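Undergrad: Make a model of this:
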Amino acid sequence: MAFRGGAVPPPPGRRGRGGVLPLVRGPALPLLPPGRDARVRRARGRLRAVTDLGAPEHLGALLGIALATAVLVVAARRPNPDWWLKTLAVVLVVDEVSWWAYLLLGGVPGSLLALSLPLQLCDTAIFITAAALWTRRPLLVEVTYFWGLAGTIQALLTPDLPQHFPSYPYWQYYIAHGGVVASALVLVVGLRIHPRPWAVLKVAALTIAYAALVGAIDLVTAANYMYLRAKPPTATLLDVLGPWPWYIGTAALIGFALLALLDAPFRPVRRR
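TA: Here you go, the predicted structure:
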C-alpha cells in the first residue's frame, strides 16, 4: 500500500534541513526519470535509516499480526463466524478511509492527492479483501489469497514506512497490511475456501490487466503506483532484481512463481 505515489507535506515541525520529509509510505515524489542520479541514492539511504528493518517496532508488529492471524483462523472454524468476518471487513475499509481523512485534515493540496490515490496493489487488495470477507465469493477469495500472500506480505517484511511507533501512520499501515494477510489465511485455511482450478492463471491475468491500467495512470499523472516508474525509496526485494525497467519483468516472473507455489498445496485436494 505504501505512500500512494506522492510526497506529502509533513505536519508542522517535520521539515528538516533536507526539505520536505515524506509523510508516510511509498515512493517519494517528485519522481525523477528512470535514470536516477546520486540525489535518489542519498534519499534512499536516508529513508532506509528511518525504516530500520528488524527493529523492535517492526518485529513487534509482525509478532502481533502472526498471533492475531492464528486466533482468527481457529475462530473461523467455530460455528457462526459470519458476524466477526463482516466486522473485520468493516474495520479494513474504515482503516483505509481513515488514511484519506488523515491526508485531508492535514491540508494536503489537491495536486498531491491526485498522486496519492489508492492504486497500489495493497490498496486495492484491502477493498477486495473486505468484499471477500463479506460475500465469500470464490474469485474474491482467490484474489485475496494470492495478492495477500504473494504481495502484501512483502510489504510487512520490508515496510515502505518512514514513520515510527506509535504514530498513526504506523498503526494504519500494519492494520491494513496485516488485515489483508490475516484475512487471506482465515478465508482459505480457516473457512477452507480453496483456490479452484485455473485460479492462478485467472489471478495472474487480472494482475497484469490491473498493472497495465495503473501504468497508464502513472504516465498521465507522473505518479509511481505499483513502483512501475521507480523502485521504492526504502529497501525492498526490488533492489536485487536489476535496474528499471528490467526489475518489472523479473518481479512479474517471481510473482507468477509465487502464485503457483501458493496453489501447490491445493492441487492434490482438487484431484480427489
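Undergrad: hey, let's count contacts and neighbours off CA atoms from now on
TA: Will do.
Undergrad: for the stretch 51-200 of the chain, what spans make up the strands?
TA: With DSSP state E, counting those that start in this stretch, there are no strands along the stretch 51-200 of the chain.
Undergrad: How are the helices of the protein distributed by residue range?
TA: For the chain, helices defined by DSSP state H occupy the ranges 38-51, 56-76, 82-105, 110-113, 121-135, 138-147, 153-157, 168-185, 199-221, 246-263, 267-271.
Undergrad: Can you list the buried residues in the shortest one?
TA: Residues of helix 110-113 classed as buried: 112, 113 (neighbour count, 16 or more other Cα atoms under 10 Å).
Undergrad: now the third one
TA: Of the residues in helix 82-105, 85-86, 88-93, 95-96, 99-100, 103 count as buried by neighbour count, 16+ other Cα under 10 Å.
Undergrad: likewise the first one?
TA: Of the residues in helix 38-51, those buried by neighbour count under the rule 16+ other Cα under 10 Å are 44, 47, 48, 51.
Undergrad: before we move on, the earlier item: let me have the helices of the chain in JSON lines, adding distance to residue 13 as columns.
TA: Listed next are the helices of the chain as JSON lines, based on distance: least, Cα to Cα, whole Å:
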{"stretch": "helix 38-51", "distance to residue 13": "17"}
{"stretch": "helix 56-76", "distance to residue 13": "23"}
{"stretch": "helix 82-105", "distance to residue 13": "16"}
{"stretch": "helix 110-113", "distance to residue 13": "20"}
{"stretch": "helix 121-135", "distance to residue 13": "28"}
{"stretch": "helix 138-147", "distance to residue 13": "37"}
{"stretch": "helix 153-157", "distance to residue 13": "28"}
{"stretch": "helix 168-185", "distance to residue 13": "16"}
{"stretch": "helix 199-221", "distance to residue 13": "29"}
{"stretch": "helix 246-263", "distance to residue 13": "37"}
{"stretch": "helix 267-271", "distance to residue 13": "55"}
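Undergrad: One more, so I can put them side by side:
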Amino acid sequence: MRELVTMDRELYPFDLFGVPHMVALLFCLAIIWSLYHFRDTLRKQSRKLWIYSLIAILLIGEISFHAWYVTYGEWDLAVNLPLQLSSISVYLVVFMLLLKRRWLFEITFFIGITGGLIAMMTPELFFGFPHIRFFQFFIVHAAIVVGCFYMLFVERMALSWTSVLKSFLALNVIAVLVFMVNGLFDANYMFLSEKPAQATLIDLMGPYPWYIVTLELLAFTLFCLIFLLVSKQNKR
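TA: Okay, here's the model as predicted:
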C-alpha cells in the first residue's frame, strides 16, 4: 500500500500556486463574496440549507480523510488524530453552526479564518489535482472559512475586541493540550514539535522553537487585522 501512496505522489505532485491551486482559492473567495452579496436573501430562504450543507461537507470531508488513510494502511496515532488546527476547526465550525452560541462563534471565527486561509495558501499537501486528497483538502478548508463568514454575514453574529482575546486564549489552551499529546505519541500536531515537511510560511519564521513564538505573534496580529476589517465592513 505504501508503494501506491508513493506512486500517487509522483503521478499527482502538488503545484504551489499553480492553476488548480489558484482556482481553488478563487472559488473560496467567490463563495464568500456571494454570502455577503446575497446575505439578505439567504436569511429569508436558505439558512437551513446552507447550515446542513456545510455540516455535511465538513463531516464527510473528515470521514473521507480518515477512510483514505485506513484504506492505504497509512493511519497512525502520530499523524491522524483530529489535533491539527484544521481538524480542530472542523469540529468547532460544526458545533458553531449547530448551536449558534455567540461565545463559540467568537472562539471559532478567528481560529477558523486564520488557520483555514493560511492552510489553503501554503498547504502541507503532497497530492495535486485531480487526486482525491486535493479535493478533500481544499473543499474542507473552504467550508471552514465559509462557515465562519456565514455566521457573520447571514446569522449576524457580533464580534468585539474581547472576541479576539477569547479566541487567542482558546488557541493557546488548545496548543498546550496538543503539545502534551505530541509528547505521548512522538507526534507533530499543530507543528509544535518541528516544522512541516512541505514548504510553508513557517520556513520563514526561524528555527525551532522560536518559530512558535513568531506564530503566536502572527496569529494575534492576524486576529486583530481580521477584526478591524470585519468591524469596518459592518459599519458600512
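Undergrad: quick revisit: comparing the helices of the first structure, which stretch has the densest surroundings?
TA: Mean neighbour count (mean count of other Cα atoms under 10 Å) peaks for helix 138-147 among the helices of the first structure, with a mean of 25.
Undergrad: ok, now how distant is the aligned residue in the second structure for residue 140 of the first structure from residue 47 of the second structure?
TA: By TM-score structural alignment, residue 140 of the first structure lines up with residue 104 in the second structure. Counting by Cα to Cα, to the nearest Å, the gap from residue 104 of the second structure to residue 47 of the second structure is 19 Å.
Undergrad: What is the nearest of the buried residues of helix 38-51 of the first structure to residue 247 of the first structure?
TA: Taking Cα to Cα as the measure, residue 247 of the first structure sits nearest to residue 44 out of these, at 17.0 Å.
Undergrad: how close does the closest one sit to residue 193 of the first structure?
TA: 41 Å.
Undergrad: before we move on, what about residue 139 of the first structure?
TA: When residue 139 of the first structure is compared with residue 193 of the first structure (using Cα to Cα), they lie 10 Å apart.
Undergrad: do the same with residue 204 of the first structure
TA: Taken as Cα to Cα, the span from residue 204 of the first structure to residue 193 of the first structure is 19 Å.
Undergrad: isn't residue 228 of the first structure right up against residue 213?
TA: No - the pair residue 228 of the first structure / residue 213 is not scored as a contact, 11.2 Å apart, by Cα atoms under 8 Å.
Undergrad: Nearest residue to the middle of the second structure?
TA: In the second structure, the centroid-proximal residue (Cα atoms, centre = their mean) is residue 116; its distance is 2.9 Å.
Undergrad: What does it correspond to in the first structure?
TA: Structural correspondence for residue 116 of the second structure with respect to the first structure (TM-score structural alignment): residue 152.
Undergrad: What residues does that match make contact with?
TA: Residue 152 of the first structure makes contact with 1, 121, 122, 177, 180, 181 under the criterion Cα atoms under 8 Å, 6 or more residues apart in numbering.
Undergrad: which of those residues still touch in the second structure?
TA: Of the contacts of residue 152 of the first structure, the ones still in contact in the second structure (both residues aligned by TM-score structural alignment, their matches' Cα atoms under 8 Å) are 122, 177, 180, 181.
Undergrad: Let me know the closest of those to residue 209 of the first structure.
TA: Using Cα to Cα, those come closest to residue 209 of the first structure at residue 122, 15.5 Å.
Undergrad: So what does that closest one match up with in the second structure?
TA: Matched by TM-score structural alignment, residue 122 of the first structure corresponds to residue 86 in the second structure.
Undergrad: what's near enough to touch that match?
TA: 112, 115, 116, 119, 141.
Undergrad: Ok, residue 114 of the second structure next?
TA: The contact partners of residue 114 of the second structure, by Cα under 8 Å, 6+ apart, come to 219, 222, 223.
Undergrad: what does residue 102 of the second structure give?
TA: 157, 158.
Undergrad: Next, work out how far apart residue 192 of the first structure and residue 74 of the first structure are.
TA: Here the criterion is Cα to Cα. By it, residue 192 of the first structure lies 12 Å from residue 74 of the first structure.
Undergrad: and if you look at residue 247 of the first structure?
TA: The spacing between residue 247 of the first structure and residue 74 of the first structure, counted by Cα to Cα, is 38 Å.
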